[in-house]
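>>> could you look at this predicted model? Sequence included:
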Amino acid sequence: MSGQLRDVASELAGLLWREHTVYRDRAGGVVIRGEHVQRWISLASGGGRDEVLVRAGRILEGGTTAPARTEAVVHLSAGTGALATVCRRLLSETAATPTAPPRGGGRGGGGRRTPRGRAVSRGRHTSPASWVVVAAVVAVVGLYVATVAGWI
């Protein structure tokens, strides 16, 4: 079944998107990623012999995938065209569902985030405390040079 899934997924990917990536997931299913549309489709063997569980979801900022938002079971005997129709419906439902607002973090709430979810700082790069440390280091080095030179 997994070899058949890979063949079906490759053909389906060509019908859905011009730009796509097809790969096998850990569970033995096949995933089709459309980076340019920020969506993914997953095909896994369903309960029956000729059935495929199709899931659709979003690709989040940073390239990680969100959990599936919609899913359906399709018979492979229906053909790739019918499978593509179901996938398009699932993708449109995925696009229509609202996303959760970005989690607020730090000052000012949202803002840009790194792929691991940390807020990207804006504004000042060096804090006043850092300038105090730099000034103290310069003073200690200056005092050392003055004592070695015999000025003090």
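Structure received.
>>> make it CA atoms for all contacts and neighbour counts henceforth
Noted.
>>> counting contacts, what elements does the top helix by length along the chain pack onto?
Assignment by DSSP state H gives helix 128-149 as the longest helix of the chain. Judged by 3 or more CA pairs under 8 Å, 6 or more residues apart in numbering; DSSP states H and E, helix 128-149 is in contact with no other helix or strand.
>>> roughly how far out does that helix sit from the chain middle?
Distance of helix 128-149 from the chain centroid (CA atoms, centre = their mean, to the nearest Å) equals 46 Å.
>>> then this one, side by side with the first:
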Amino acid sequence: MSAQLREAASELAGVLWREHTVYRERSGGVVIRGEHVKRWISLAPAGGRDEILLRAGRILDGGTTAPARSEAVMPLSVGTAELAAACRRLLAETAAEAAVADAAGPAATPRGAGRKAAARPRRQNKPARSGGKGRHTGVGSWVVLLCLAGVVAYHFWSIGATP
């Protein structure tokens, strides 16, 4: 099955993209990467005997791959043209979903999907405070300040620096 997948992936890669990289996954599947279109296709054995699982996804900035956006199960016995048609459909779905996510902005992108925590924008619209009096020092802060003043006073008293 692995040899059949590798052969089918090589033929499929030539049909889909001029520039591509084909490599084997640890799980026994084969991945076709199209760096110039920022997309990838994965062919992996499916539950059936002659079936393969086709998955498509995006390649993010920096070369990392996003999780699969769409997938389909096809028989391996179909020709390269049918596999290419199914892959083009999956790639079109992936591109459409990526365009919707990009248009919606970073809030629509799931957490951890290629963004670093430092790159997340800060929340701009904070809810208004009740009471409208503005900021003031809370009771807990006053307690801490009084304790600190007591420690400083005790220190000066213990060294004999009282007036």
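Alright, I've got the coordinates. Note that the coordinates shown come from a computational prediction; the quantities given were computed from them, not determined experimentally.
>>> and for the longest helix of structure 1, what span of structure 2 is it aligned with?
Counting by TM-score structural alignment, helix 128-149 of structure 1 falls onto no part of structure 2.
>>> same question for that helix: list its buried residues.
Residues of helix 128-149 of structure 1 classed as buried: none (neighbour count, 16 or more other CA atoms under 10 Å).
>>> cool, and stretch 83-101 of structure 1?
Result for stretch 83-101 of structure 1 [16+ other CA under 10 Å]: buried residues 83-84, 86-87, 90-91, 93-95.
>>> do the same with stretch 22-39 of structure 2
By 16+ other CA under 10 Å, the buried positions in stretch 22-39 of structure 2 come out as 22, 24, 29-35, 39.
>>> related to what we said a few turns ago, may I ask which two of the buried residues of stretch 83-101 of structure 1 are separated the most?
Across those, no pair lies farther apart than 83 and 95, at 18.4 Å, counting by CA to CA.
>>> summarise which helices and strands the longest helix that structure 2 contains is packed against.
For structure 2, the longest helix by residue count, based on DSSP H, is helix 80-104. Contact partners of helix 80-104 of structure 2 among helices and strands, from 3+ CA pairs under 8 Å, 6+ apart: helix 2-16, strand 51-58, strand 70-75.
>>> matching residues in structure 1 for the next helix or strand after it?
Following helix 80-104 of structure 2 in sequence order, the next helix or strand is helix 139-158 (DSSP states H and E). Per the alignment by TM-score structural alignment, helix 139-158 of structure 2 matches no residues in structure 1.
>>> the residue nearest to the spatial centre of structure 1: what's it in contact with?
Geometric centre of structure 1, nearest residue: residue 64, 2.0 Å, by CA atoms, centre = their mean. Neighbour list for residue 64 of structure 1: empty [criterion: CA atoms under 8 Å, 6 or more residues apart in numbering].
>>> ok, now the one 10 residues further on?
Residue 74 of structure 1 makes contact with 51-54, 83, 86, according to CA under 8 Å, 6+ apart.
>>> between the residues you listed, which is nearest residue 133 of structure 1?
For the contacts of residue 74 of structure 1, the closest approach to residue 133 of structure 1 (CA to CA) belongs to residue 54, at 57.9 Å.
>>> the closest one touches residue 32, doesn't it?
No - proximity of residue 54 of structure 1 to residue 32 does not meet the contact threshold set by CA atoms under 8 Å, at 10.8 Å.
>>> tell me how many other residues crowd residue 3 of structure 2.
10 (other CA atoms under 10 Å).
>>> try residue 120 of structure 1
9.
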